Every structure is written in structure tokens, then in C-alpha cells.
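Trainee: Pasting the sequence and the predicted coordinates here, then a few questions.
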Amino acid sequence: MKRRTFITGTSVAAAWSALSLGGAQLASAATRDRALATTAARAVNTAGTTLEQVATPSGTGSYKRLTAGPGWPLVVRGELAAPGAGRDDRRTGLASFVQFSDLHLVDTESPVRFEFLAKYNDSAYRPQEALNARGVSALVERVNSLDGGPYTGMPFSMVMATGDNTDNHELAELDWYLTVMGGGRMAQSTGDPTRYEGVQNSGNSGFWNPEVAYADVYKAKGFPQIPGFLSAAGRPFDAPGLKTPWYTTVGNHDDSIEGSLPDFGLLNDLYTGGLKLEGCDDATAAQLMDSLRRDPAGAVLLLAKLLANGEAVRRVTPDERRHPFTLKEFAKAHLNPAVTGAGPFGHGFTSDMVGSGKLYYTFRISEKVVGISLDTTNQAGFADGSLGTAQLRWLEQQLKDHSGHWYDTNGNRVTGGSTDDVILVFSHHTSGSMGNLLPDPRNIFEKRHDGNELVALLQRYPNVVAWVNGHTHMNKITAHGHAVPERAFWEINTASHIDYPQHGRIIEIADNGDGTLSLFTTLIESSAPYTTDFGSTSDANLAALYRELSYNDPNGRVSALLGAGEDHNTELLITKPTR
């Protein structure tokens, strides 16, 4: 759909948002069609995005198949600045890029995955996870197929992956992440390359056993039997890699066990060894879950006891590729020239950062837009994050260097800064998930700072227009600073690519020529077909199954993670920063 004369009808899109549930249920086809027509008229090109079409469930059974449904229209959000008439005709693009988040390249055969704890932690096991690398590769293919942003038409200057790039900070997972992003031949498999050695052929009724007719709890909910599924999931395939430069931000799953347990090396032998615990009784599982959260040493002792005496212990092929990496090793791997691909060299990391372990940096997104990537992980454990004092001070200096003016802690206006840029901040954690103030082992005496402190700091710098993050696996866009335009910014939180809806997000920044900026956020799905074939194990069908299986999440989280219409395809208005 090509851009036509601007139709003044933002109220139509607003009505759509009010009448939709997660952007998927229509109050009326007429309302939907008017909103989509308005959206198409304002865009340069909607093809290949959720402005055009969206995966939509069909069927009446408990297991839902997916098909192509109507797209989601643009929702204009004017909480922070009023939308001016005629702005489309004056629009000048400043930047266009893509966000990936929570890719979770996962080793499903790892001995240090405790899938049987899924009843206490729903991320411990997902029926689609063996297809994860193919699904992420299909998202890369989608980005490669697009000419640029749907509203500015600008080619993408970069892709930013905002953390949890790996699932359990294993070397194999890191290799898969770098290969999926940069391109190359890979297989999502460890241990014996000729056979699958995980819970999905264990015969345990609590997991989906796809290759056999065994009546597990998933098949009772309509999950299919797919002969050859596991061997196909682990076979090599060619990942195309991004054609666009890409950057990495770190997340808690990139630096800890299962994203929440501090790694002091106590489980290294289990990671690379030949025993995998695939289940235990409910009382012991609850005890282990509690120990993982509160008593890491006690958890190790309990695991050792279960591995020595438990009934559901499986012998697997030992593999040194499962060895956990440190954050310094994570950054160093990005400096390998073999993974540079579309660039830049290091993908945000430098040799100095490898030496210091300070994995935060500033980079240029476009001529007038600068990005700041933070490290919000806390290696004391637990999933949530925070910032140390040194990084907070570093961030404030970066904000000063790139701002024409700011406000001190007393509210006084200060003029300065060597450049006057539009600033975007990137992190893994959100403002609401930065409450982990435990001392970080990397600097045990350094004070930690929560999301409220970071919000307060960003609101002192008018050049900050957005904070882009992940972690929650949810689409959510929040306006900060309604009362004072110069103290306002948007927080853009995007869903994961391990759980449904498996979105990426295009973000475009445009100058409206009237004292405001528009941030257009457009969700994209992978290039995988919507329809699936239970009789096929082709690469395309495996990527399609990855999406469909995730939709049928037995934990009932789909609606919450999907978000509402105002969290999907939006135009976010904000006052343009001025010197």
C-alpha cells in the first residue's frame, strides 16, 4: 500500500484501539477497515509489517491453527505532545532502525535446564523451543526483505538486540546467537549430533513428545504428533544473517544460570557433563525451586543428591560447548572478525570493554540521533536488574555531552553539551523491573540504583525522547512526564522472540516541522508462513510451527504478552528538543 493524500482521521484509529482486545478482536469490520485505510494513507509502504496482516487464530478446538488476518492500524498517542494537522506533508525522517529482544537462543538438551520446574516457572519449558534458532532466523529474513521504515521510507541503519540473546549463557548458545545475527551454517543441537537428548522424547507425560503417539498432557490439549520433528529441529541449516549492521545489549540470561541464579562456577561440571535430571516429585521440585531462588549452595547439594539417587536421570553425551561464559567472554566473542558480518566490528563492544567488563557504550544511529546502550544486569542473581553508581555517572556524562541543555537536580536550566542530538537509551530491563538492589559481585561495595532513579535522571535531559527495552516478553509503551513537556519521554517495551507473539519492532523518528517529533513504532513478524503442515519438516514449516506452537501456550499468557492496540503500531508525539 503506497502513501496517498493524508486523511485526517486519527480518531478512527483511536476508536479501533478502544474497541480492540490486544489488537485482535474487532467490534466491527467497518471500524477496522476505516482505521486500516487511514493507516495506509499515512504510510509510505505497509507491506511486510503488522500494518498489513497479522497472525490470527482459527478453529474451535483447544489447539488453534494460525492464518493471515487483518493488520493492526496506527494508533496516535498524544499524551506528551498534541498531533498537528498536516504533519505528514512536512515530515523529515531522522532515523529508522529495528529492535529485537529476548531471542533466547536456547540449548534444549542442556543438563542445566530444569524443565520439570515449569509448574513454578513457566519459562522453564516451552514446547516450541527446539525450533528457536529457525524462528529467529526467519525474523532476520523478514528484516532483510524490507526496504525501510513504513512511514519515513528510510533504510534501517541498524538492528539492536536488547538482551537475553542467549537462554542459559552457554558457549553453544552464544555461537548460535552470533551465527543467526551474522549468518552461517548452524545446528541447534549439543551432545550427540545424531540424536536428540532432551525432555521431548523422554516419555514424561508432562512434556510434549512430538514424534510418538504417547498421550502426554500437551496432546490432550490438541498438540499434534509430528514424525521426525526432533531430528529435523536439530539438523544443520543456513542462517542468512542480517544485511543491516547490528548491536548487542546484555540481559540477565546472558550472565546467569536460567537468568536468575548467580553463577559462581558451582554447576560447571553439570553443564558439560553426562547426566540430565528430567523430573522429580512435586515436594522435591518445590524445594529445589525455593533453593534456586534463595540458597544457591543448597540448590547445588540438592541437585547432586537427585542426580545420584533420582529416578528421572538421563545419561546424555557430555559436551564442552555447554560451558557457561562470562560477560567478558560474551563481549570478546563479538570481536571475532568471523562474526562481523554487516558490522560494525564488535557490534558495540570493544577490547577495552572486554578488559574492564563495563559493557555499556554510546553509538551513533544516524547523523542527528545517538544511542546509549546500558548494562542493567546484576550478577547477584534474580531476574530483575539495576545500575551501579559508576555506570549511572557515566550515563549522565553521556547525556550532558549530547544535550543542548538540561536541568540540574534543583530544577535549574543548564546550557552546554558538545553536540545537540536526539537521544535514545537502550537496556534489557524496564523501569519497572529494575528493583534488584543487591550488591553486585563485580563491585560489592558499589551502590545500586533502581528504575525510578533512572527515570528521574532521563527526565532532566530533554534530548532523551525514548527508552527502548525488553525483559518482560510483553509489548508495552508508557509515557513518562505528562505534566512538563521538556521532562517527557516514551518507554518502548517490546515482546520476546521465544514466547508468542514473537515480534520485532521498527522504530522511526521524524521531525514534523512544527516543534514536535513523531516516533513511529511498527511491529513485524517473522517471514515464516502462517499456515503449518503437520506432515512436513521443511525449514519453512519448522519456522511456522515455532510461531503456532508458541501461540498455544498452555499457561494462558498470550493476551497479556501481546499487549493492547496502543502498544502495537503507534505514532508517539513528543516535543522536539531545542537548545
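Mentor: Arrived safely.

Trainee: drop to CA atoms for contacts and neighbour counts, all remaining ones
Mentor: Fine.

Trainee: quick one: buried residues of stretch 513-526?
Mentor: Under the neighbour-count criterion of 16 or more other Cα atoms under 10 Å, stretch 513-526 has 513, 516-526 buried.

Trainee: now the residues you listed as JSON lines including distance to Val468?
Mentor: As requested, the buried residues of stretch 513-526 are exported to JSON lines (distance: Cα to Cα, whole Å):
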{"residue": "Gly513", "distance to Val468": "24"}
{"residue": "Thr516", "distance to Val468": "19"}
{"residue": "Leu517", "distance to Val468": "16"}
{"residue": "Ser518", "distance to Val468": "15"}
{"residue": "Leu519", "distance to Val468": "12"}
{"residue": "Phe520", "distance to Val468": "13"}
{"residue": "Thr521", "distance to Val468": "11"}
{"residue": "Thr522", "distance to Val468": "13"}
{"residue": "Leu523", "distance to Val468": "14"}
{"residue": "Ile524", "distance to Val468": "16"}
{"residue": "Glu525", "distance to Val468": "18"}
{"residue": "Ser526", "distance to Val468": "20"}
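
Trainee: want to compare, so here's the second one:
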Amino acid sequence: MVPADPARAFLTEPEQVAIVAGDGDGHGLDAAAVALGRAFYTFDVAGTPLRFLVMNTSSLTGSSQGLIRPVDLETVIGPQLDEALAADKWVIVTSHHRSGSLGDGQEFGIGTQYDDALTTAQWQEFLGGYDNVILHLAAHTHRLMVEPLQPVGGHAYWEMVTPSLNDFPSQMRVIEVWDQDNGALTIQARALDMITDDDPLAELGRTLAVADSTSGWENDGRGTGPDQRNVEPWIAAPE
């Protein structure tokens, strides 16, 4: 049991956003995010046309699946993408949940069900409406994945998933976007091992990740094959 502590309490999302934004450099959260009370924000990569759109896709009432509703598109996501399009920015959308991990806010009878929640196909179709979106970078599935998406009647883009360091083989990705100067971009993604030398906690984490994998508790974080790990997908450069 965890001992009771009157100084410890659950935080609402607006409270969390305000605390993180007020710490150091704000970790990317700006005044607009604080005013919104949700962790939606953008940042640019200096000297490049790249812009990241960071989204909070968590369901606030309990489901582990992602939740995106029309109100999110209308008030935050759509305006941010419209602004990026007008500024000739190439967008990498990033969130915890990939498109295939979206739900309606309820899971195992827990949480609030939203009948207007976007489905996987609807979210992909929405992103496909912006030809400056080159990548949706996500997680949640606990394994390395990369998949080309071609929404019906929309623009093709890539979806890339990276697991946690808690998942065997405890790897992270380094992602680089290269302009090939021929009308195409390449998205280089390489899986890297973490160093555990002289770090007992990191070594324990790797040991537990191996135990989880060999016991069948977790999926193999390496994905379904080598073509999901060190990859270099191509995409047409936005005009």
C-alpha cells in the first residue's frame, strides 16, 4: 500500500499543463496551451521547414485507447494544421496513440463513451487532407512499426511507431528528415540501444524488459521484422 500523503493529490489536465509550462523553459508548452488547458502545442526546427504538432490523445475518463473528437479538430488540430499549411511548413504530427489505437473513450465498461469519437479511418482521412503532413509519429503499441497510409481521396503519409525503453530490446529511435533536392524527402529512422554502463537502474530496467519479453508478458518491441526497425521511407516533398 502507498501511505496517505495530504500533499499528494490527483491533478487535472489544466493543472498538469500549467505546472509543466511553468518549469524551466516550459518544455514546449506555451501560453496558448496553458489557456487551453490541454497539452496541444507546436514547435519548429530552426533553419528548416519542419514543424511538430504535439497532441494529447488520452481519454480523460479512463480508457487506455486514444480519443479524438470533432471538437478537437475544429478548435485545435485543424487550426494548427491550417496555420502550418499557410506558413509552408512540413508537419510531423506526434501523439501517444497511433491511428489504429483510437477508441470512443470507453473500455471494459470504464470511461465515458463519445458517439462522435473519430474512427481510425476518419482520423487518417483528416490527416490525408493536408498534403504538408509527412509523418504521424506515435507509440502505445509497444513495438517498432512503420506503415505507409493512403487515405481514400487524400494525401499519402507515413505512420511510425516507437516503443518505450521499458519494452525489449529497450531501444529508441533517432529520426532525421532529409531533403533529397529532387522533389522527395527521406525519413531516416534508426533504432539505438541505450547504455547501461555504471547505471544500475538502467541495467535493472533492461533485465526486467528481457524478463517481460521471454515470459510472454509483452510483445517483442523489435516489431514484425527488420523492415520495421532501421528504415528510410520516401515521400514527395510538399509543394
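Mentor: Cool, got the structure. Please read these numbers as outputs of a predicted model, since none were measured by experiment.

Trainee: Any idea what the TM-score comes out to?
Mentor: The TM-score (TM-score structural alignment, normalised by the length of structure 2) is 0.85; 230 aligned residues with a Cα RMSD of 2.6 Å.

Trainee: ok so, going back, return the closest of the buried residues of stretch 513-526 of structure 1 with respect to Ile507 of structure 1.
Mentor: Thr521 (4.7 Å; Cα to Cα).

Trainee: Roughly how far does that closest one sit from Ser231 of structure 1?
Mentor: According to Cα to Cα, to the nearest Å, Thr521 of structure 1 stands 38 Å off from Ser231 of structure 1.

Trainee: Translate Pro169 of structure 2 into the numbering of structure 1.
Mentor: Aligned against structure 1 by TM-score structural alignment, Pro169 of structure 2 finds its counterpart in Pro501.

Trainee: For that match, which three-state class applies?
Mentor: coil (DSSP: H, G, I helix; E, B strand; the rest coil).

Trainee: What is the burial count for it?
Mentor: For Pro501 of structure 1, the neighbour count with other Cα atoms under 10 Å is 24.

Trainee: Contact partners for it?
Mentor: Listed by Cα atoms under 8 Å, 6 or more residues apart in numbering, the contact partners of Pro501 of structure 1 are 495, 547, 550-551, 558, 561-562.

Trainee: and what of Tyr114 of structure 2?
Mentor: When contacts are counted by Cα under 8 Å, 6+ apart, Tyr114 of structure 2 touches 104-106.

Trainee: again, 6 Å this time
Mentor: Each residue near Tyr114 of structure 2 by Cα atoms under 6 Å, 6 or more residues apart in numbering is listed here: Asp104.

Trainee: Kindly report the same for Ser59 of structure 2.
Mentor: By Cα under 6 Å, 6+ apart, the neighbours of Ser59 of structure 2 are 66-67, 105.

Trainee: 8 Å - rerun?
Mentor: So Ser59 of structure 2 contacts 65-67, 105 (Cα under 8 Å, 6+ apart).

Trainee: when you align them, which residue in structure 1 goes with it?
Mentor: So, by TM-score structural alignment, Ser59 of structure 2 is matched to Asn378.

Trainee: Just confirm that match is within a helix.
Mentor: No: using three-state DSSP, the assignment for Asn378 of structure 1 is coil, not a helix.

Trainee: how close does it get to His429 of structure 1?
Mentor: Taken as Cα to Cα, the span from Asn378 of structure 1 to His429 of structure 1 is 11 Å.

Trainee: Give me the distance between the residue nearest the centre of structure 2 and Asn56 of structure 2.
Mentor: For structure 2, the residue whose C-alpha lies nearest the mean C-alpha position (Cα atoms, centre = their mean) is Ser95; its distance is 2.5 Å. Computed as Cα to Cα, the Ser95 of structure 2 to Asn56 of structure 2 distance reads 6 Å.

Trainee: Figure out the length between the terminal residues of stretch 484-500 of structure 1.
Mentor: 36 Å.

Trainee: Next, the buried residues of it.
Mentor: For stretch 484-500 of structure 1, a neighbour-count test (16+ other Cα under 10 Å) marks 485-500 as buried.

Trainee: which one in structure 1 is aligned with Ile235 of structure 2?
Mentor: Mapped onto structure 1 by TM-score structural alignment, Ile235 of structure 2 lines up with Ile574.

Trainee: That match is in contact with Asn512, isn't it?
Mentor: No: at 10.2 Å, Ile574 of structure 1 does not count as touching Asn512 under the criterion of Cα atoms under 8 Å.

Trainee: which residues do those two both contact?
Mentor: Joint contacts of Ile574 of structure 1 and Asn512 (Cα under 8 Å, 6+ apart) are Ser518.

Trainee: Helices along structure 2, start to end?
Mentor: Remark: helices assigned in structure 2 by DSSP state H are 13-21, 31-36, 70-72, 78-86, 120-128, 200-214.

Trainee: Distance to Val231 of structure 2 and mean neighbour count added to these, as a markdown table?
Mentor: As requested, the helices of structure 2 are exported to a markdown table (distance: least, Cα to Cα, whole Å; neighbours: other Cα atoms under 10 Å):
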| stretch | distance to Val231 of structure 2 | mean neighbour count |
| --- | --- | --- |
| helix 13-21 | 33 | 17 |
| helix 31-36 | 33 | 15 |
| helix 70-72 | 32 | 14 |
| helix 78-86 | 26 | 16 |
| helix 120-128 | 22 | 18 |
| helix 200-214 | 23 | 16 |
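
Trainee: Including distance to Ile134 of structure 2, could those helices go into TSV?
Mentor: Formatted as TSV, the helices of structure 2 follow (distance: least, Cα to Cα, whole Å):
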stretch	distance to Ile134 of structure 2
helix 13-21	27
helix 31-36	24
helix 70-72	20
helix 78-86	12
helix 120-128	9
helix 200-214	32
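
Trainee: so which of those gets nearest Leu135 of structure 2?
Mentor: Comparing the helices of structure 2 by Cα to Cα, helix 120-128 comes nearest, at 9.6 Å.

Trainee: how close does the residue nearest to the centre of structure 2 sit to Pro6 of structure 2?
Mentor: 33 Å.

Trainee: Also Gly225 of structure 2?
Mentor: Counting by Cα to Cα - Gly225 of structure 2 and Pro6 of structure 2 are separated by 49 Å.

Trainee: what's the answer for Arg51 of structure 2, then?
Mentor: The value you get for Arg51 of structure 2 to Pro6 of structure 2, if Cα to Cα is used, is 41 Å.

Trainee: any idea what Gly103 of structure 2 aligns with in structure 1?
Mentor: Using TM-score structural alignment, the equivalent of Gly103 of structure 2 in structure 1 is Gly435.

Trainee: quick one: the residue mapped onto Glu453 of structure 1 from structure 2 and Gln65 of structure 2, what's the gap?
Mentor: By TM-score structural alignment, Glu453 of structure 1 lines up with Gln122 in structure 2. Using Cα to Cα, Gln122 of structure 2 is found at 16 Å from Gln65 of structure 2.
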